[in-house]
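Novice: I'd like to go over a predicted model; first the sequence, then the structure.
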Amino acid sequence: MAILKEFKEFAMRGNVIDMAVGVVIGAAFGKIVSSLVDDIIMPLVGVATGGMNFTDFKWVVQKAVMNGQEIVTPEVSLNWGTWVQTIVDFLIVAFCIFIMVKFINQIRRKKTEEPAPAAAPTHEEELLTEIRDLLKAQNSPENKK
């Protein structure tokens, strides 16, 4: 039972829960990016390249063996077009994360660069400043003559 208690303490820590939320949001974000690439970017790339569909590009290592309509041995292929599309997915995700981190860093920098507003001097501080200025004026070379 001690191990269950220890596991519960581990699982309920704030950073573990934050990480779990990050994983769920990351998975959803990955689906959004995949849809963006599959449904918007790659069709436009296909039109720009004369109707090519990258998911159809592959290098066939071994053709399928057929017996009529029945597949005896499936085709063995390297689907490099799908790989290119996955790289585009990655680049978009990486760019979005870069922009988000850059934005967060700018906010942090602004927060640390902004000096705290100076508090108004108290009455005692004003009097001490006046006394200091008077003493400086008395000890200046012009007043010693």
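Specialist: All right, it came through fine.
Novice: From here on, just use CA atoms for contacts and neighbour counts.
Specialist: Will do.
Novice: mind listing the helices for the chain?
Specialist: In the chain, helices defined by DSSP state H lie at 2-11, 14-36, 42-48, 80-113, 123-139, 141-144, listed in chain order.
Novice: JSON lines for these, including mean neighbour count and distance to residue 59?
Specialist: Putting the helices of the chain into JSON lines (neighbours: other CA atoms under 10 Å; distance: least, CA to CA, whole Å) gives the following:
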{"stretch": "helix 2-11", "mean neighbour count": "10", "distance to residue 59": "46"}
{"stretch": "helix 14-36", "mean neighbour count": "13", "distance to residue 59": "23"}
{"stretch": "helix 42-48", "mean neighbour count": "14", "distance to residue 59": "19"}
{"stretch": "helix 80-113", "mean neighbour count": "13", "distance to residue 59": "7"}
{"stretch": "helix 123-139", "mean neighbour count": "11", "distance to residue 59": "82"}
{"stretch": "helix 141-144", "mean neighbour count": "8", "distance to residue 59": "92"}
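Novice: Alongside the first one, take a look at this:
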Amino acid sequence: MLKDFKKFIIRGNVIDLAVAVIIGGAFGKIVSSLVNDIIMPLIGQLLGKVDFKTLKWVLEEASGDQPEVAVYYGNFIQNIVDFLIVAFVIFVMIRLIEKLKRKPEPVVAAPVAPTEEVVLLSEIRDLLKKQ
């Protein structure tokens, strides 16, 4: 069982997947910071100094020990923008990778050898031309 596990781990696909997950996690943090710290404050400023983190719909006010019940739709909007940026960057990266891939060179088919009849007819034609 240990040998099978070792073969599984050493496979290129598993290692590639592990690298992709690690880089994806780091990239997700960068995009989240871009959205939370740069894009959303700019959009909030353009919309009249709105802080999207505080946008909520209160269903029930807080009373005593019970906290308020609210729907935080501002966070949802931020997550949608976050997702759209990640999806767009992945789309662009895939397009670049596809363009960088070498296209297979077209295979030129070897000319078909003429049949015996064609060769004989060509010889007869050449002999007739000489006469």
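Specialist: It's in. Given the structure is predicted, the values throughout are model-derived calculations rather than measurements.
Novice: Compare the helices of the first structure and give me the one nearest residue 63 of the first structure.
Specialist: helix 80-113 (16.3 Å; CA to CA).
Novice: mind checking how far the closest one is from the chain centre?
Specialist: Computed by CA atoms, centre = their mean, to the nearest Å, the chain-centroid distance of helix 80-113 of the first structure equals 5 Å.
Novice: now stretch 26-34 of the second structure
Specialist: 16 Å.
Novice: From residue 110 of the first structure, how far out is the most centrally placed residue in the first structure?
Specialist: Closest to where the C-alpha atoms of the first structure average out (CA atoms, centre = their mean) is residue 97, at 2.7 Å. In this view, residue 97 of the first structure and residue 110 of the first structure are 20 Å apart by CA to CA, to the nearest Å.
Novice: try residue 126 of the first structure
Specialist: In terms of CA to CA, residue 126 of the first structure sits 32 Å off from residue 110 of the first structure.
Novice: coming back round to it: any chance of the helices of the first structure in CSV, with distance to residue 55 of the first structure too?
Specialist: Formatted as CSV, the helices of the first structure follow (distance: least, CA to CA, whole Å):
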stretch, distance to residue 55 of the first structure
helix 2-11, 41
helix 14-36, 13
helix 42-48, 9
helix 80-113, 5
helix 123-139, 75
helix 141-144, 87
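Novice: do you know which of those lies nearest residue 65 of the first structure?
Specialist: Nearest of these (CA to CA): helix 80-113, 21.9 Å.
Novice: Counterpart of residue 15 of the second structure over in the first structure?
Specialist: Structural alignment places residue 15 of the second structure opposite residue 17 in the first structure (criterion: TM-score structural alignment).
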